[in-house]
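J.: sequence first, then the predicted structure, then my questions.
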Amino acid sequence: MLTNPRSDRVKAVRALSRRSVRSRTGEFLAEGPQAVREAVVHRPDLVRDVYVTPEAAERHTDIVDAARAARLWVHDVSPEVLAAMCDTESPQGIAAVCRVLDVSLAAALADLPPDAIVCVLTNVRDPGNAGTVIRGADAAGADAVIVSDASVDVYNNKVVRSTVGSLWHLPIATGVPVPVILSALRERGITLLAADGAGQTLLHDVDLGRPHAWVMGNEAWGLEPEVREACDEVVRVPIYGHAESLNLAMAATVCLYASAEARRRRR
């Protein structure tokens, strides 16, 4: 059992909370049972090490058994060691060091179905919002998520936790300039729908029967004018009550579920 919270191994794992270290090593930390379970089940090839406390090992035998069945390294650690590895105040007893999913834009768009649904994040800076949008895209059955180079690093610990395992369920291309994203989607015949409160088209009036991408903007200022102008339509979610607006994650989920429902009706 690893018991020294000041060991070199513990320091190396904790250092993954820094973007520079993640970029250099190509690794990141997934914390919590749901994130680790999904990594072990769906992408064991990307899991380098699993760290688990005795109490968590008893509580989550399915995760430990799946990790060992996949011949992954499972390390018993003390609660103090796990706390030193993680940046959450109350770690849930299990974490995994994983290799980043290096998905290119071309690969993410390679096998889109005829009724494709894509989610594009431009200038999204809040980790919780980015992770929640990825989770919502996964839940709605989106075919890919594309994250611009001006957005938060999707392997940020807070983003990974917010995805609750969805990070391993669908293609996610990162670090791509917005003009390149829009151009590549247009070349694939994907209609570009800008989600913005200034839109003249209401969500329930837009044609979601064609392959399309929802283009989402920054939490504070929304989409930049040139991005809106580059899209085919600017769509807004109607507000029926007295709320001023929906936040990014809520608006994205509403739009994606509208797309999912339109797809369900066609199929």
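T.: Arrived safely. In this text the structure is predicted, and so the values were computed from the model without any measurement.
J.: okay, CA-based contacts and neighbour counts for the rest of this
T.: OK.
J.: and D8, what is it in contact with?
T.: Under the criterion of Cα atoms under 8 Å, 6 or more residues apart in numbering, the contact list for D8 is empty.
J.: show me where the stretch 51-200 of the chain has helices.
T.: Using DSSP state H, counting those that start in this stretch, the helices of the stretch 51-200 of the chain run over residues 54-59, 61-69, 79-85, 105-110, 127-139, 157-163, 178-187.
J.: just the residues contacting the first one, thanks.
T.: Helix 54-59 is touched from outside by 64, 76-78, 92-94, with contacts defined as Cα under 8 Å, 6+ apart.
J.: now these as JSON lines including neighbour count?
T.: Listed next are these as JSON lines, based on neighbours: other Cα atoms under 10 Å:
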{"residue": "V64", "neighbour count": "25"}
{"residue": "D76", "neighbour count": "19"}
{"residue": "V77", "neighbour count": "21"}
{"residue": "S78", "neighbour count": "20"}
{"residue": "Q92", "neighbour count": "19"}
{"residue": "G93", "neighbour count": "23"}
{"residue": "I94", "neighbour count": "31"}
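J.: let's have the residues you listed in JSON lines, adding distance to N156.
T.: Supplementary listing: those in JSON lines, determined by distance: Cα to Cα, whole Å:
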{"residue": "V64", "distance to N156": "24"}
{"residue": "D76", "distance to N156": "25"}
{"residue": "V77", "distance to N156": "23"}
{"residue": "S78", "distance to N156": "24"}
{"residue": "Q92", "distance to N156": "18"}
{"residue": "G93", "distance to N156": "19"}
{"residue": "I94", "distance to N156": "17"}
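J.: most widely separated two among those?
T.: For those, the farthest-apart pair by Cα to Cα is V64 and S78; their separation is 15.8 Å.
J.: mind listing what A66 touches?
T.: When contacts are counted by Cα under 8 Å, 6+ apart, A66 is found next to 40-41.
J.: ok, it to V100 distance?
T.: Separation of A66 from V100 (Cα to Cα, to the nearest Å): 20 Å.
J.: check contacts around the closest residue to G222 other than its chain neighbours.
T.: Nearest residue to G222, sequence neighbours excluded (Cα to Cα, 6 or more residues apart in numbering): D196, at 6.6 Å. In this structure, D196 makes contact with 216-217, 222-223, 234-237, judged by Cα under 8 Å, 6+ apart.
J.: alright, now check it against this:
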Amino acid sequence: MVDIIDSLSRERTLINPTADRVKDVASLARPRTRSKKGLFMVEGPQGVREALAAHRVMPLLDALYVTERALERHDDLAEAIAEAVGSAAPSANGSSRKLFIRLVTEEVLEAMSDAQTPQGVLAIAHQDPSLRADPWSDGATPGFLAALVRVQDPGNAGTLIRAADAAGADGVVTTQGSVDVLNPKAVRSTAGSLFHLPVTLGMEIHELVGRARATGMQILAADGYGDHDVDDLSDQAAADRASGAPIRDEALDLRRPTLWLFGNEAQGLTRQEKLFADARVAVPVYGSAESLNVSTAATVCLYASARARRP
């Protein structure tokens, strides 16, 4: 760890929080700037670790800024940065891009960061086409997918992507009208999961539903007033697995390839959006809570699919 600090110290540490470079990084908190430059920021040790891992395969990162304190606190992050120093990731055409890495002061990192409490490290990533991958691009039918339908809160969107990653989903799709998941808060909330699974951005819902139906997927709408209970469906799938019963292709069966629709935080899914689904599925509330946050409800539904599809 001392070696990487010494190595970075040979370059000029960024100490001026009003420098143009610092302002350029901070400007990526604005959607228009992200779109114009084709860049976005990744903040925090976990997110940057996963971005560095992805960068070793594809030249995803443009720059990385880190404080000495962060390097001292996170040995694994220091090791990952040490591997990146002086290395150049290969691109698809055989060329390479050297990652710009600089030590910065706490004040500079705070000026760059969108977070209320910066965590000492920030990377700038290219909006690589792989981040907008189509889950049907390889011609296979996905096992199960999460669709964010007009989800507006960046924290919810990022947490939902993280839940989909943890549950083993084959991808996440956001529809038109949803929050930009490259928003700094959304990226932080994914905790690096943004780099683990394909995330298709801004798909028109008719196209999404058409692609799912064309590949034989059932479509389930998460709805607090749904006609079906996700626990009952989970129990039925478990019983069918235990008995060796075949997957019921024409009936509601969590073992089938599934597209889950998760709606807007305040309004849920519209009547038309619910009509796209084969069934409306509720997450039961056993306590006194009025309802569940969309990312929490999505986690329950996605894990129900994951359990149903276990070998």
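T.: Happy to help now that I have it. All figures in this text were calculated on a predicted structure; none of them were measured in a lab.
J.: one step back: of the contacts of D196 of the first structure - the most surrounded one?
T.: With neighbours taken as other Cα atoms under 10 Å, the top of these is M216, carrying 26 neighbours.
J.: now do the contacts for the aligned partner of that one in the second structure.
T.: Under the alignment (TM-score structural alignment), M216 of the first structure pairs with F262 of the second structure. Going by Cα under 8 Å, 6+ apart, F262 of the second structure touches 146-149, 151, 221-222, 268-269, 294, 298.
J.: mind doing that once more with 10 Å?
T.: With Cα atoms under 10 Å, 6 or more residues apart in numbering as the criterion, the residues that contact F262 of the second structure are 146-151, 160, 174, 220-223, 268-269, 273, 294-295, 297-298, 301.
J.: cool, and L292 of the second structure?
T.: Contact partners of L292 of the second structure, counting by Cα under 10 Å, 6+ apart, are 224, 265, 283-285, 298.
J.: for T174 of the second structure, see how far away it is.
T.: 20 Å.
J.: also P31 of the second structure?
T.: Looking at P31 of the second structure against T174 of the second structure, where the rule is Cα to Cα, the gap reads 16 Å.
J.: likewise A277 of the second structure?
T.: Separation of A277 of the second structure from T174 of the second structure (Cα to Cα): 16 Å.
J.: which of the two has more residues huddled nearby?
T.: Each of A277 of the second structure and T174 had its neighbours counted (other Cα under 10 Å), and the higher figure belongs to T174 (26 against 18).
J.: what's the match for that one in the first structure?
T.: Aligned against the first structure by TM-score structural alignment, T174 of the second structure finds its counterpart in V147.
J.: S96 of the second structure too?
T.: Structural alignment (TM-score structural alignment) places S96 of the second structure against a gap in the first structure.
J.: same check on R213 of the second structure?
T.: Structural alignment (TM-score structural alignment) places R213 of the second structure against R186 in the first structure.
J.: quick one: contacts for that match?
T.: Contacts of R186 of the first structure were listed using Cα under 10 Å, 6+ apart, and they are 180, 192, 212-213, 231-232.
J.: likewise Y155 of the first structure?
T.: With Cα under 10 Å, 6+ apart as the criterion, the residues that contact Y155 of the first structure are 16-19, 22-23, 26-30, 98-101, 127, 131, 161, 167.
J.: hmm, try it at 7 Å
T.: F28 (Cα atoms under 7 Å, 6 or more residues apart in numbering).
J.: can you pull out the strands in the stretch 151-267 of the first structure?
T.: When secondary structure is read from DSSP state E, counting those that start in this stretch, the stretch 151-267 of the first structure shows strands at 172-176, 191-195, 201-202, 212-216, 233-236.
J.: the nearest residue to V22 of the second structure once chain neighbours are set aside and H126 of the second structure, how far apart?
T.: Taking Cα to Cα, 6+ apart as the measure, V22 of the second structure lies nearest to M112, with 5.6 Å between them; neighbours along the chain are not counted. M112 of the second structure sits at a distance of 17 Å from H126 of the second structure (criterion: Cα to Cα).
J.: so which of those two has more stuff around it?
T.: Each of M112 of the second structure and H126 had its neighbours counted (other Cα under 10 Å), and the higher figure belongs to M112 (24 against 17).
J.: for M1 of the first structure, grab the count of nearby residues.
T.: Counted with other Cα under 10 Å, the neighbours of M1 of the first structure add up to 11.
J.: kindly report the same for L185 of the first structure.
T.: Under the neighbour criterion other Cα under 10 Å, L185 of the first structure is assigned a count of 20.
J.: residues in contact with A251 of the first structure?
T.: With Cα under 7 Å, 6+ apart as the criterion, the residues that contact A251 of the first structure are V237.
J.: what's it aligned with over in the second structure?
T.: By TM-score structural alignment, A251 of the first structure lines up with A297 in the second structure.
J.: do the same with A262 of the first structure
T.: Checking TM-score structural alignment: A262 of the first structure goes with A308.
J.: my guess is that match contacts L254. True?
T.: Yes: judged on Cα atoms under 7 Å, A308 of the second structure makes contact with L254 at a distance of 5.8 Å.
J.: so what's the residue count around the nearest residue to A83 of the first structure once chain neighbours are set aside?
T.: By the measure of Cα to Cα, 6+ apart, the closest residue to A83 of the first structure outside its immediate chain neighbours is P91, 6.1 Å from it. By the other Cα under 10 Å criterion, the neighbourhood of P91 of the first structure contains 18 residues.
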